[in-house]
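Trainee: 3D model of this:
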Amino acid sequence: MRSRGPTSILFRRRVAVITGAVVIGIVAVLFAKASDEMGELFAHFAARWRWVPLVTTPLGFMALVWVTRRWVPLARGSGIPQVMAARDDPAGAVKGLISVRTVVAKVLLTMGAVLCGASVGREGPTVQLAAAVMNLSHRMTRVALRGTVVIAGGAAGVAAAFNTPLAGVLFAIEELAAAYEQRMTLMVLSSIVIAGMVAQTLAGDYVYFGSVGAYLPIASAMIVVPVAGIAGGLAGGLFSRGVLALATGGSALTRWSKANPVLFAGGCGVVVAALGVATGLTWGTGYGAAQAMITGADAPLWFGPAKFLATLATAVAGLPGGIFAPSLAVGAGVGNLLRELFPGDQAQAVVILGMVAYFTGVVRAPLTAVIILAETTASRGLMLPMFAAAFLADGASKMVCREKLYHGLSRTFMTR
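Mentor: Next up is the predicted model:
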């Protein structure tokens, strides 16, 4: 007969999930603050010695890739593909994909990438870190880790990283749990919300990009939405295709990059450094530039294409680091280009539609994209146009890249 009370498996499982969710909220905020500090340090460095990053950034890329491949190969890349691979074999993942060694290295190396000026974000690594926290909480309570809890941990990381609990829930269902059991218990969903609330309590009740409240009349939306959705989706699909081609393809460049990973990383670092020195805007996450464009500030038309190239070069280099925040910045650049086509419409709304479309084109999770942008800009009045743009972008992206980016990348971790 099964025991009840504090010694029962059900009680210990609840304690593990709730404790893990609270800790996820705490570590996500700490990681965010540390990453922001690294970004500010690099910004001061690049402003004082403008040309020096042409040397330090490529060397930093090479060093980070060498350390990653030599000591913690499972820490490379975003972190979301690792969690997707871990959900199918949680017992094996606790020794590799979401082990303490892997995630500690992931955090440190991601901050190192930010300090080098790489076009990376912390959101993807936060997902892997959050899944590892769930692993630890279950080990401490002596409860077996299940695939659904790995998913919940990862999604709680999204909620905490963006201060958007609802986006975490949708990401769990739409992306992390795709092609997997879609039933999520109340306790698992609660962990996502708890992590988001803890992060909000610690970081304050803030809106990620600021309260914009963008709006677009229906007549204007019927013209802007199709253009934004298709353009952003095609651009996002092109990015995904490029990343997957170098990760899983069989071209001569792919073979050379795998045979000479450190040299290839150095070459990617040269691209990132050249763009950063030439423009002064493509370093890091691109948060500042994206926020400025969302609020209606004028930005150079070349920002979107330049940030696209910097993010692509960083993503294929093999560094630990995510693409969520840089993709939102590229999307803002896409929206900035679209402003020229629709000068009579609200600039903020056009930029946000470009962000939703491009982000959807990259991650192929339209519901998540809409909720993230709605919550991070407080533009809930724009949700219907955003949904339309997101679903158009999803279809356009499929025309360029049939396989989902994170699903394709997750296969590179399943053979380990």
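Trainee: contacts, neighbours, all on C-alpha from now
Mentor: Noted.
Trainee: Which is the succeeding secondary structure element to the strand or helix carrying Arg14?
Mentor: Assigned by DSSP states H and E, Arg14 belongs to helix 9-48. Later in the chain than helix 9-48, the nearest helix or strand by DSSP H and E is helix 53-71.
Trainee: Ala374: neighbour count?
Mentor: Ala374: 24 surrounding residues under other CA atoms under 10 Å.
Trainee: Also Thr201?
Mentor: Counted with other CA under 10 Å, Thr201 comes out at 15.
Trainee: Roughly how far does the residue sitting furthest away from the middle of the chain sit from Ser8?
Mentor: Distance to the chain centre peaks in the chain at Met1, reaching 45.3 Å (criterion: CA atoms, centre = their mean). Shown here: Met1 relative to Ser8, a distance of 11 Å by CA to CA, to the nearest Å.
Trainee: I'd like the distance between the residue farthest from the centre of the chain and Ile98.
Mentor: For Met1, the distance to Ile98 - CA to CA - is 34 Å.
Trainee: Let's see this one next, to set against the first:
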Amino acid sequence: MRELLSARRLRSVKVISVRWQRRTVFLLGGIVVGAAAVALAILADKAQLAFAILLSKSRYASLLVTPLGFALSVFLTNRYFPNSQGSGIPQAIAARHLTDQAARGKLVSIRIAMGKMLLTLLGLLCGASVGREGPTVQVGASIMFAIGHMSPRRQPGLILAGAAAGVAAAFNTPLAGIVFGIEEMSRAFETRTSGLIIAAVIAAGLTSLALVGNYDYFGSSSTMLRNGLDWLAVPLCGVAGGLAGGAFSRLVIEVARGFPGRLGRLIKRQPIAVAMACGLGVALCGLSSGDMTYGTGYAQVKTALENGTLLPWDFGLLKLAATALSAVSGIPGGIFAPSLAVGAGIGANVAHLLSGAPLSAIMLLGMVSYFAGVVQAPITAFVIVTEMTDNHAMVVPLMAAALIAHATSGLICPEGIYHALAKGFLRTSTDRPAAK
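Mentor: So this is what the prediction gives:
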């Protein structure tokens, strides 16, 4: 009898030990992801400031610095940090669908995380129209995957948890991090690991709060639609943002898949020359916009939202062009923040059509519409914009605009950009994709 009780106690201790081991891995990973996200955010601001100081000396310095910076970034990416190009979200999605750990390690690893951070900063330092939030997703997935190796037991859901924690810490939007993990990363709710994923998101969010304090990404906004005429902005922004977002995604996907014939072979053989050409295009967009389209676009949009001032009529178009050139160039960098900036420009243009309508509210509609059109994740789109502006009065119109944009985008681009690009990484992998 004593031996039976002893065996039961031993089994109970083992079960409890395994459970706490799993919790520790997810919590520790969330803390490290949060710290990495804050570090990248601070350094990204400094990189953009350094480029702004350069432009204050000579606006035309970008014609030299930006193309050379793009060329250097692509060279370092291809030579030392393969699979770190672009936003990094497609790599994290692809890694979740791989069963072989070695194949996963080629898409998410500490080496890639370090390269991703350094090369994203290089892009911002030379004026690329990229964001830090997408890269934070790949960094978060890489950190969690690496920490998982410390456990003798396999820990499912680590990559998903790292990605969700990365979004939560990058934007200071914990709810959006969870929604992003469900809607975009997994396209399903994993009951086995949902609690641990939420714990990782909370740990990352608390770490961010401890290091930089509580803040709203685009400030706090109480703007709202007032009368019936204002509500015309919902379908207008939804259709305009959806069409523009779908066109952007279609372009990036087609370039990633490769053009047929001689042009496609030339682009593949000359990646550095292509990067320099894209960098020159970004510099020309910046000069045409009065230096407004470089970097994330965060400062320009936040100022416009807080002050209720119109963005230039060509801001959205030039920012879209600069972001598209940055995305197809092959340099590491995300499209989250630049997409929100493009959407703000679209919203400002729609506001011109509705005399007396609240500008800030319509800019928010443009932001959520274009973002939903690009990523085709409407729930994530309106949740993230709502959390970033602390504006709950706009929840219903933002939801409606996101759904309209999602449907409109699908007419041009049948599949979301991240999942379409993830298929490319899966095809080049040595492992077959398997659903989890």
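Trainee: Tell me how they score on TM after superposing.
Mentor: Remark: TM-score between the superposed chains equals 0.96 [TM-score structural alignment, normalised by the length of the first structure]; 415 aligned residues with a CA RMSD of 1.8 Å.
Trainee: one step back: in the second structure, what range does the helix holding Arg14 of the first structure match?
Mentor: Alignment note (TM-score structural alignment): helix 9-48 of the first structure is matched to residues 18-57 of the second structure.
Trainee: go on, stretch 202-215 of the first structure?
Mentor: Under the alignment (TM-score structural alignment), stretch 202-215 of the first structure falls on residues 211-224 in the second structure.
Trainee: in that stretch, what counts as buried?
Mentor: Buried residues in stretch 211-224 of the second structure, defined by neighbour count with 16 or more other CA atoms under 10 Å: 217-218, 220-221, 223-224.
Trainee: after superposition, how close is stretch 23-30 of the second structure to the first structure?
Mentor: Here the mean offset of stretch 23-30 of the second structure against the first structure after fitting is 0.7 Å, by mean CA distance after the TM-score superposition for the first structure.
Trainee: Tell me the gap between that stretch and the middle of its chain.
Mentor: 23 Å (CA atoms, centre = their mean, to the nearest Å).
Trainee: Likewise for stretch 309-328 of the second structure?
Mentor: 17 Å.
Trainee: Give me the aligned partner of Leu382 of the first structure over in the second structure.
Mentor: Checking TM-score structural alignment: Leu382 of the first structure goes with Met394.
Trainee: State the number of residues packed around that match.
Mentor: Met394 of the second structure - counted by other CA under 10 Å - has 21 other residues nearby.
Trainee: wait, isn't it in contact with Thr386?
Mentor: Yes. The criterion here is CA atoms under 8 Å, and Met394 of the second structure meets it with Thr386 at 7.5 Å.
Trainee: in the stretch 151-300 of the second structure, which spans are helices?
Mentor: 158-171, 174-180, 194-212, 233-257, 261-269, 271-288, 298-307 (DSSP state H, counting those that start in this stretch).
Trainee: Out of these, flag the one nearest Leu72 of the second structure.
Mentor: Of all the helices of the stretch 151-300 of the second structure, the one in closest proximity to Leu72 of the second structure, counting by CA to CA, is helix 271-288 (7.9 Å).
Trainee: Next, the buried residues of the closest one.
Mentor: Those would be 271-287, for helix 271-288 of the second structure by 16+ other CA under 10 Å.
Trainee: same for it, what does it pack against?
Mentor: helix 62-80, helix 315-328 (3 or more CA pairs under 8 Å, 6 or more residues apart in numbering; DSSP states H and E).
Trainee: if you set the cut-off to 10 Å instead, what comes out?
Mentor: helix 62-80, helix 261-269, helix 315-328 (3 or more CA pairs under 10 Å, 6 or more residues apart in numbering; DSSP states H and E).
Trainee: next structured bit after the host helix or strand of Met388 of the second structure?
Mentor: Remark: Met388 of the second structure resides in helix 378-389, with elements defined by DSSP H and E. Following helix 378-389 of the second structure in sequence order, the next helix or strand is helix 395-412 (DSSP H and E).
Trainee: The next helix or strand after that next one vs helix 233-257, what angle?
Mentor: The first helix or strand that comes after helix 395-412 of the second structure along the chain, using DSSP H and E, is helix 417-427. Inter-element angle recorded for helix 417-427 of the second structure and helix 233-257: 20 degrees (by axes from the mean of the first three to the mean of the last three CA atoms, to 10 degrees).
Trainee: Buried residues, helix 417-427 of the second structure. List them.
Mentor: 417-426.
Trainee: Adding distance to Ala381 of the second structure, write the residues you listed out as TSV.
Mentor: Output for those, formatted as TSV (distance: CA to CA, whole Å):
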residue	distance to Ala381 of the second structure
Ile417	14
Tyr418	14
His419	16
Ala420	18
Leu421	19
Ala422	20
Lys423	22
Gly424	24
Phe425	25
Leu426	26
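Trainee: from these, which is closest to Trp313 of the second structure?
Mentor: Nearest member of these to Trp313 of the second structure, counting by CA to CA, is Ile417, at 26.7 Å.
Trainee: okay but Pro312 of the second structure is in contact with Ser288, surely?
Mentor: No. Applying CA atoms under 10 Å, one finds Pro312 of the second structure not in contact with Ser288, separated by 11.1 Å.
Trainee: Where in the first structure does stretch 123-142 of the second structure fall?
Mentor: Going by TM-score structural alignment: stretch 123-142 of the second structure matches residues 113-132.
Trainee: residues of that stretch that come out buried?
Mentor: 113-132.
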